[in-house]
Every structure is written in C-alpha cells, then in structure tokens.
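>>> Coordinates only, no sequence provided:
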C-alpha cells in the first residue's frame, strides 16, 4: 500500500467514526471538591455560588477566600512562618478558558487568591512574586495587614527555633493529634509538629464549566523565598475544560518535578478515571525513587467532565471533601504505600 492509499483509507475510517453516536451519562452538576476535611466549610462557601447557578470561577475564589478569612496554620496570614519568622502566601486560580493567574511569596495581603484573579484578569502575565506581587495588590485596592499567628503557631515556631532544622514527619496525618477549636483549627501531633497542608479546590458549575483554585501559606519553616507547587499552573493546579481538572497537596517539590496536575489531566484525556489518573501520577513520583518516596506525602485530587471525581496519595491519610445536590461528605483517598 502506498502513502496515498493509506491516507485515503485512514480518512474514510475517521469519517465513519465521526458519525458514531456514543451515549453519555448524565453529569451530576454542580459539584465542588476540595482537599482535606477542612474542605467541607470551603465547599459550603463555594456552594453559595454554585447552588444558585453561579460560575465555577467565582465559586472557587469564594471557597478560597473563606479559609483565608480564618485564623489557621496552613492558609492565610495566620499560617506558619518561614524560618525567618515571615509569613508568605501563595495562590493561583484557573478558569474554563485556560485563563490563569498566580502570586507567590506575597506578604501582608489577606486574600492572595483574589490578587491572583486580578493578575489573571488585568495583566498579560500569569505569575507575580514577592514585592512585585504586593505592589500590584496595593495598586489594585488591596491593603496591607500584619500577619497574626495563633498562639499554637507561635509556640510551634519557637519550638522549631530551638533546633533550627526542618524535617517533615512522614505520614503526619495519621499520628495521634489534638486540635484547637473551629473547622480550620491548627492541628498538632505528639511531638508538636504542625500539620501543614494546602487548600485546593475544583468546581463544575451548572453549565458544565470547570475552574480551580489553590491557596496556602506554604511549607512551615521553609527557607525564605521558597515556593512550592501551589501557585504553579500545571503543578498545584490545572484545568482543561474539555477533559477535567486536578489539584494537589503535599511536598510541592515532588509535584513540580512531574508537572503533577497537568499529568493527571493528561491521563484523564487518555481515558483513565480521575482516581486512576491520580494513581498513575503518584506512581510516577514513587517509581523515580522508591526509597525517598517512603519519606514523602503527596496527594492528587481530580474531576473529569462527567463529574466523576477521585484521589490518590503516596501515604495513607489524604482525604478530600465533596459537595453536590445529593451528597456532602469526606472521602478517604486510596494510597500506594
């Protein structure tokens, strides 16, 4: 067979396929999913918009704002400081048109997620950092506010200063712990180690459009200037309105190394379910260095255009929250190790 004959047959085959009608299951929408059990309150804030026919991009911003308003150790101005005692915030947002905006290393601004949205809507850029991000925020109506740590966060930082080293505790989500009131309360474990995580959420509105957002104060006691995966499009968050969306939580450096959420969405494009897509991304991290993986926690959370959702993590302990018209619950993710 020559090339011309091959192309002719191929085009006939594609034409035949294009006329094949494939039934699609009804999508359960609107729907919002978010990382961790603290996502229950975040989902409730997002649902105030989704439940009344609002847009997914507005819903994910509202959800992120709700946790930034709380005094907690993982997100916002109450979050754990870096090793110099400075609270720096990271956030990103992405809508159904692949518009996206992000900020990193932002200081003294209460709502980094809203600054990220301004970056998306008002500039030709995607990511602003440090002093430049703060200057942009101030020029667009935001005001400086001091970071006010909770007593527990202050105590944890002072305890950390005694040794002056950072060593994440493996699988800290599963250790016996105590909390200090409220849905966004800081969580401490037996040795006083803080549980530092990220709030990521993905929503589908009544029209079927997807958006996502991430907000965090980053890794506790990090080197000043460190930026993890959270504000990096394709690492901490990725949205493809034809396929699905994904977000992540855990050791950001490992997520960046594999462009984790973009990878999850590409696996969904290949036909994998959200859970299996997340699993394959986790396997990519683990298989690269199995010994190192035993010391890490990374979790991925995803939703496809059918409204199907799923998650997977390296270690036991990663959970996510879901809210629809018919369910409102926390789901434990499967894990590889």
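Nice, I can see it. Everything numeric in this text was worked out from a predicted model, so none of it was measured. Residues are numbered from 1 along each chain as shown.
>>> When you work out contacts or count neighbours from here on, use the C-alpha atoms and nothing else.
Noted.
>>> Okay, and residue 215 sits in which element?
strand 210-216 (DSSP states H and E).
>>> tell me which residues in the helix or strand just after that strand are buried?
Heading C-terminal from strand 210-216, the first helix or strand you meet, by DSSP H and E, is strand 237-240. Of the residues in strand 237-240, those buried by neighbour count under the rule 16 or more other CA atoms under 10 Å are 237-240.
>>> Now render those residues as TSV, adding distance to residue 307.
Output for these, formatted as TSV (distance: CA to CA, whole Å):
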residue	distance to residue 307
237	17
238	16
239	14
240	13
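>>> and of these, the nearest to residue 103?
Of all the buried residues of strand 237-240, the one with the least separation from residue 103 (CA to CA) is residue 237, at 13.1 Å.
>>> one step back: on contacts alone, who are the packing partners of the strand holding residue 215?
helix 56-68, strand 89-94, helix 112-122, strand 199-204, strand 237-240, strand 244-250 (3 or more CA pairs under 8 Å, 6 or more residues apart in numbering; DSSP states H and E).
>>> for those, which one sits closest to residue 274?
Closest to residue 274 of the helices and strands packed on strand 210-216, according to CA to CA: strand 244-250, at 8.5 Å.
>>> Any idea how many residues pack against residue 290?
Residues near residue 290, counting by other CA atoms under 10 Å, number 12.
>>> circling back to that earlier point, so which of the buried residues of strand 237-240 comes closest to residue 162?
Closest to residue 162 out of the buried residues of strand 237-240 is residue 237 (35.3 Å), distances taken as CA to CA.
>>> Alongside the first one, take a look at this:
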C-alpha cells in the first residue's frame, strides 16, 4: 500500500513538472501571438513627398472604416486636382510640344490593376485607371483610346494647361534645354500605399511625367512592377524620380520581392537604390526615391540624393518622414 501510494504521488509530481513547462510554453506562444498582433500598425497611409493634404484625405477614408483602394484613389486625386502642383494632373508641366499628358495606375489587394498612359484632357487619370481595372478585361489603355474610354465612363474633357504652366513652357522654349532637375522641381510623382483595418493593402501612382519631355514619353509611374507594385501577402512599394532607371530594375516589384525574402521595408528600399547605382557608377545627375510598407505596417524609404521625404499617417501620428540617401551632401560637394 505504501509503495502504491509512493508511486502515485511520484507520478503526480512528475506530471506537474512536465506540464508546467508545457503550460508556460503555451502561455509564451499566446504572448508572442498577442505581441505580434499588437505590433501591426493599421490602418496606415503613406505617400511619396510631403503631400499632407493627399495623405489626410486617404486617412479620412481609412478612419471611417473604408477600404484601402478607395483611400489611395481619393488620396492622390487631391494632388491631381491641385493646379498649384505642376507635376501631377491639372496644371502639370507639358511636354516640349505644349501638351499636358498624364500617366497613372492603381492596384488592389487581390492583384487586380489598371493603368492609363499618355492621357490628355482628363483631370483624374487614377480614376480612369480604376475604371480600366474594373470595367474592362485590360490593364493598360493609352493615348486617344484611353481618352475616349474616359469620356464613355462619364469623365469630362478639361484643359489641363494652366496659365502658369503655359507661361513656364513658353519661357523654357527660349532655350529648349532639356535637363533633369534633382527632386520635385521637374519630375515629381505621388505614389501612395494604404493598409485598411482589415490589413488589406492597395496602391496608386499618378504623374504628369518629366517637364518638357519628348512627346509620347512614358516613365515608370503607370507601369505595374516599376512605379508601383502590391502583394497583399507581403506589402507594397512605389517610386518617384527618373522613371527610366526604375523601369530597368522593375524597381517596385524588386522591393516587394526583397521584403518577401525577409528584408524590412527600409532594407529593401536601400537595396533597390543600390542596384540602380551599381549600373550608374559615378552618376549624380538624377534622383530616385523608393517607398515601401509591409504587412505589419512597417515603412521605409531611400533615395539617391538628399531631399526625398514621405508622409506617414496613423491613428497616433501624422509626420513627414526624412529619408536617408545614397549620396550625402558633403560627397556631392566634394565631387563637384
């Protein structure tokens, strides 16, 4: 009897010893899961450059429980309609023939996307791009075909060349000198990424392209995978600057794939710029800026030259984030 009682008590004690770590392990797993969920920042909206009004509009949609696709569309529409922004939409600087031509694309959480290139006389190319995505079996419409489609969808014809843009163009024609000016003066773009309360990511990108470009020139902004790419399992990325260099590396797609491999948004953006610069050794005459966000709501950005920033809005903050660059100011001055 004593032996049976001893064995019984020993078994209970052993069970207690074994179960305690197991229970602790289970509790730890619960804590890790809980912390991971808590670390995810959503909803969140980010955009290239310090376009506060655009990001505020996107946040307004998200804060009301709206989806990320509506948020990015309505966000970038703010800049498309702003005649004072000479690099997007209405008031955009024309090509060398005096035509304001617009490019835009949009991409949703399911990988659906739409794009318009060389679109004229329509203020909101991003909305036309969304119509291409939702109302046609196509992804890209161009030129007159895109314009005719826009009219069929109810968009109004408007003159995009404002008096200021026309005056600047006529002044440029006196020398007709083509040069790429660093940062926003010549070739700015607004690219936007948003994640809604459900954790779904969408993106949009819109531009009037390089000022006084050759008629018909298309940059990276409306090209899915170059100026914008979203994979809802991983995150999204967008670009600004000289589109030709972004296209060569399929920049935004590259950055998303680097995040898939485990890099942070910051690390991925840095790698994206460094790959471009590896092909352009000792070149200092152009700017590229990458912006990325992953599924946790972590963000990052990187650029060739100092000056690029991005606007970031969450429920806790609304900030203009400074971005590190491949070249530093001192290096550029020394090289010159």
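Looks like it came in fine. Note that the coordinates shown come from a computational prediction; the quantities given were computed from them, not determined experimentally.
>>> Redo the helices and strands packed on strand 210-216 of structure 1 as TSV? Include distance to residue 282 of structure 1.
Putting these into TSV (distance: least, CA to CA, whole Å) gives the following:
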stretch	distance to residue 282 of structure 1
helix 56-68	25
strand 89-94	22
helix 112-122	27
strand 199-204	17
strand 237-240	15
strand 244-250	11
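>>> Out of these, which is closest to residue 171 of structure 1?
Taking CA to CA, strand 244-250 is the member of those nearest to residue 171 of structure 1, at 10.3 Å.
>>> That closest one against structure 2, how far on average?
By mean CA distance after the TM-score superposition for structure 1, the fitted strand 244-250 of structure 1 averages 0.3 Å away from its aligned residues in structure 2.
>>> Give me the buried stretch members for the helix or strand following that strand, please.
Scanning forward in sequence from strand 244-250 of structure 1 by DSSP H and E, the next helix or strand is helix 252-257. Within helix 252-257 of structure 1, the residues that count as buried by 16+ other CA under 10 Å are 252-256.
>>> if we can go back for a sec, of the buried residues of strand 237-240 of structure 1, closest to residue 57 of structure 1?
Once CA to CA is applied, the member of these that ends up nearest residue 57 of structure 1 is residue 239, at 11.1 Å.
>>> counterpart of that closest one in structure 2?
In structure 2, the residue paired with residue 239 of structure 1 according to TM-score structural alignment is residue 230.
>>> what stretch of structure 2 does stretch 121-129 of structure 1 fall on?
Going by TM-score structural alignment: stretch 121-129 of structure 1 matches residues 134-142.
>>> Check the separation of the first and last residues in that stretch.
Start to finish, the residues bounding stretch 134-142 of structure 2 are 16 Å apart (CA to CA, to the nearest Å).
>>> And stretch 179-199 of structure 2, by the same measure?
Stretch 179-199 of structure 2 has an end-to-end distance of 42 Å (CA to CA).
>>> same question, stretch 216-228 of structure 1
Terminal residues of stretch 216-228 of structure 1 lie 10 Å apart, using CA to CA.
>>> Just the residues contacting it, thanks.
Stretch 216-228 of structure 1 has contacts (CA atoms under 8 Å, 6 or more residues apart in numbering) with 73-77, 79-91, 104-105, 157, 160, 166, 194, 196-199, 230, 251-253, 256.
>>> just the helices in structure 2 please.
Taking DSSP state H, the helices of structure 2 run over residues 2-39, 52-63, 68-80, 125-135, 143-152, 163-172, 184-187, 243-249, 251-260, 265-278, 329-335.
>>> Between these, which one is closest to residue 313 of structure 2.
helix 52-63 (6.8 Å).
>>> who's in contact with the closest one?
Applying CA under 8 Å, 6+ apart, the contact partners of helix 52-63 of structure 2 are 43-47, 67-68, 70-79, 194, 196-197, 311-315.
>>> try 10 Å this time
42-48, 65-80, 190, 192-197, 310-315, 318-320 (CA atoms under 10 Å, 6 or more residues apart in numbering).
>>> same thing with stretch 168-180 of structure 2?
Contacts of stretch 168-180 of structure 2 (CA under 10 Å, 6+ apart): 93-98, 161-167, 186-187, 210-214, 241-242, 285-287.
>>> one more time with 8 Å
Outside of stretch 168-180 of structure 2, the residues within contact range by CA under 8 Å, 6+ apart are 93-94, 96, 98, 186-187, 212-213, 285-286.
>>> Out of those, who's the most crowded?
That'd be residue 93 among these, by other CA under 10 Å, with 31 neighbours.
>>> wait, what's in contact with that residue?
Contacts of residue 93 of structure 2 by CA under 8 Å, 6+ apart are 86-87, 100, 161, 165-166, 168-169, 208, 210-212.
>>> Go through the buried residues of helix 252-257 of structure 1 and say which is closest to residue 304 of structure 1.
Residue 304 of structure 1 has its nearest neighbour among the buried residues of helix 252-257 of structure 1 in residue 255, at 19.9 Å by CA to CA.
>>> Among the contacts of stretch 168-180 of structure 2, which pair sits farthest apart?
Based on CA to CA, the longest span within the contacts of stretch 168-180 of structure 2 runs between 98 and 285 and measures 24.8 Å.
>>> which ones are touching the counterpart of residue 287 of structure 2 in structure 1?
Alignment note (TM-score structural alignment): residue 287 of structure 2 maps to residue 297 of structure 1. Applying CA under 8 Å, 6+ apart to residue 297 of structure 1 gives the contacts 170-171, 250-251, 313-315.
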